[in-house]
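In: predicted model and sequence below, questions to follow.
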Amino acid sequence: MGSFSAWHWLIVLVVVLLFFGKGKIPELMGDLAHGIRAFKKGVEDEKDDTSLS
């Protein structure tokens, strides 16, 4: 149960590319980034609302 070698990561990368395809990964990363930004904005709005009380 040690750390993964470079070969393990290469195999994982190949499987991910085969599963999602080359064009789908950037789209997924963009959606993930959009979700993170929306979450951060929601947290900031929540802080602003509670500080006004």
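Out: On my side now, so go ahead. Residues are numbered from 1 along each chain as shown.

In: for the rest of this, base every contact and every neighbour count on C-alpha atoms.
Out: Noted.

In: checking Phe4 next. Helix, strand or coil?
Out: Under DSSP: H, G, I helix; E, B strand; the rest coil, the three-state class of Phe4 is coil.

In: which of the helices or strands spans Lys22?
Out: If you go by DSSP states H and E, Lys22 is not part of any helix or strand.

In: next one for the comparison:
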Amino acid sequence: MGEISITKLLVVGVLIVLLFGTKKLRTLGGDLGAAIKGFKKAMNDEDSATKAATGAEASAERISHKE
């Protein structure tokens, strides 16, 4: 197949811009960026909720086992 050179990448890039147009590509990029931000926020929220729940369970166990 051969190696992928910079000229081949440029040709593919130009063809994509000609096929879709810059406005549609800009919109697609914005939508992709918003989706990635939403995914990261959801992952951070889930991690913080898990840590909070684990911390609450651990403190409850310590209190109940002090007998």
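Out: Okay, I see it. Remember, predicted model here, so these are calculated numbers, not experimental data.

In: ok, longest helix in structure 1?
Out: Taking DSSP state H as the assignment, the helix of structure 1 that covers the most residues is helix 24-52.

In: mean shift of it relative to structure 2?
Out: Compared with structure 2 after fitting, helix 24-52 of structure 1 deviates on average by 0.7 Å (mean C-alpha distance after the TM-score superposition for structure 1).

In: by contact count, what packs against that helix?
Out: With contacts defined as 3 or more C-alpha pairs under 8 Å, 6 or more residues apart in numbering; DSSP states H and E, helix 24-52 of structure 1 has no helix or strand neighbours.

In: list the buried ones in it?
Out: Going by neighbour count (16 or more other C-alpha atoms under 10 Å), nothing in helix 24-52 of structure 1 comes out as buried.
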